[in-house]
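Student: Got a sequence here, can you build the structure:
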Amino acid sequence: MTLSLHEISVGMFVPFLRNLSGLLDKAAAHAEARKIDPAILLGMRLYPNMYDLAQQVGEAVRHAVVGSALLAGREPITFAAAKPDLAEQQRRIAAAVDFVESLPRAEIDAAGDKDVAFRLKSGTELPFTGRSLLLTFTVPQFFFHVTTAYDILRHAGVDLVKKDFLGRR
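Tutor: I've put the predicted structure just below:
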């Protein structure tokens, strides 16, 4: 059985972005029930030198959007630099899902040997082929940030289980 690049990218990003949205729904309910400012949850981190929850969500979205856009040869959507609240995080996830789903499957599938460069926030460009971008960088980065967001919320006491991370299959 052969997996296409579209299945490995869009096919994985979309359900896990939706799961991430579900995690944020549970975070909002947790904050409301305990009368906690949701901004406190968004500012939480697992360790002082790690990104906070807001940045973890932002990086998951960024890797899904930029990685998919690079494969499809399209410009990625961008978001305002302002620090988003929970509602804005949800809008950004929804926009990311809409964007990656709109990209042409054939162009993504044909990008395996295509030369692409992922630009880090520092401006440094990392060269890849489409296939190596997905398998060695974008997908691992995406899952790192989604997992860390889940872990931050669990650490904060949000009632989550593995099924919330994996989604209902």
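
Student: Going by C-alpha atoms from here, please, whenever you check contacts or count neighbours.
Tutor: Fine.

Student: Assign the most centrally placed residue in the chain to helix, strand or coil.
Tutor: Nearest residue to the geometric centre of the chain (C-alpha atoms, centre = their mean): residue 60, 2.2 Å. Using DSSP: H, G, I helix; E, B strand; the rest coil, the structure places residue 60 in helix.

Student: After the host helix or strand of residue 68, heading C-terminal, what element do we hit next?
Tutor: For residue 68, the host element (DSSP states H and E) is helix 53-72. Downstream of helix 53-72, the first helix or strand assigned by DSSP H and E is helix 86-102.

Student: ok, and for the next helix or strand after that following helix, which residues are buried?
Tutor: Next in sequence after helix 86-102, counting helices and strands by DSSP H and E, comes helix 105-109. Within helix 105-109, the residues scored as buried using 16 or more other C-alpha atoms under 10 Å are 105, 108-109.

Student: Contacts for helix 105-109 next, please.
Tutor: For helix 105-109, contacts defined as C-alpha atoms under 8 Å, 6 or more residues apart in numbering pick out 4-6, 68, 71-73.

Student: got the contact list for the residue nearest to the centre of the chain?
Tutor: Residues counted as contacts of residue 60 (C-alpha under 8 Å, 6+ apart) are 141-143, 145-146.

Student: The structure of the following sequence is requested for comparison with the preceding one:
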Amino acid sequence: MNPPQLYTASVPVFQRYLRQLSLMLDAAQAEVTKGRVNEAQLLEARLAPDMLPLHLQVQIAAGFVLRACAPLQGLPVPPLGSPAPGLDGLQALLRERQSYLDTLPAEAFRGAEARVIGSDAGRAQLQLPATEFLQHFALPNFFFHISCAYALLRQSGVPLGKQDFDGLHRYR
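Tutor: Below is the predicted model of the structure:
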């Protein structure tokens, strides 16, 4: 029997791009270790004054794993928690989310398409059919925050390219 559609549309995608985000943070750590990038400044870097800093972009991306997968299984969203400070703390958070994803049984997503999922979107309250929730809200927001993290890392001098974002392209 094939795994449920919303499992295959979510869990493997989250797994892949959390790995890519972790690799991007590895590259940032390498630049910090070489003395080319200041870790404290990097973590607080913003694309614009009214945008969130890097550390929160990573935390929010990781939070969307729980915010999407728990309700798709018909479960409440567990507490998101706060990571330990620094790049090491963000890496620990990403490992924690990967472990969560690794334990999810595909069968727990069976029947998810019939669910209506409620979520906060800023100050808006959403009630969306599960497929729409995943495709129009959870995944786009996950990718938005990863894209912001990527842009902040690039802006801060971390040598990244498109291949680091998706793991598919090759330019080097």
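
Student: Mind checking the TM-score on these two?
Tutor: After superposition, the two chains reach a TM-score of 0.88 (TM-score structural alignment, normalised by the length of structure 1), with 167 aligned residues with a C-alpha RMSD of 2.2 Å.

Student: Please produce CSV containing the contacts of helix 105-109 of structure 1, extended by distance to residue 87 of structure 1 and neighbour count.
Tutor: Shown next, in CSV, are the contacts of helix 105-109 of structure 1 (distance: C-alpha to C-alpha, whole Å; neighbours: other C-alpha atoms under 10 Å):
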residue, distance to residue 87 of structure 1, neighbour count
4, 33, 16
5, 31, 23
6, 29, 24
68, 24, 29
71, 29, 29
72, 29, 22
73, 30, 15
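
Student: Can you tell me the SS state at the residue lying closest to residue 60 of structure 1 once chain neighbours are set aside?
Tutor: Of all residues not flanking residue 60 of structure 1 in the chain, residue 142 sits nearest, at 4.8 Å (C-alpha to C-alpha, 6 or more residues apart in numbering). Recorded secondary structure, residue 142 of structure 1: helix (three-state DSSP).

Student: just residue 128 of structure 1 next, same as before
Tutor: Taking three-state DSSP as the rule, one finds residue 128 of structure 1 in the strand state.

Student: Now do it: how many residues are near it, please.
Tutor: Neighbour count of residue 128 of structure 1, defined by other C-alpha atoms under 10 Å: 18.

Student: Also residue 152 of structure 1?
Tutor: Residues within reach of residue 152 of structure 1, counting by other C-alpha under 10 Å, total 22.

Student: In which helix or strand does it reside?
Tutor: Here residue 152 of structure 1 sits within helix 139-155, counting by DSSP H and E.

Student: mean shift between that helix and structure 2?
Tutor: For helix 139-155 of structure 1, the mean deviation from structure 2 after alignment is 0.6 Å (mean C-alpha distance after the TM-score superposition for structure 1).

Student: And that helix, what's buried?
Tutor: 139, 141-143, 145-153.

Student: max-length helix in structure 1?
Tutor: helix 10-33 (DSSP state H).

Student: helices or strands up against that helix?
Tutor: Counting contacts by 3 or more C-alpha pairs under 8 Å, 6 or more residues apart in numbering; DSSP states H and E, helix 10-33 of structure 1 is packed against helix 38-42, helix 53-72, helix 86-102, helix 139-155, helix 162-166.
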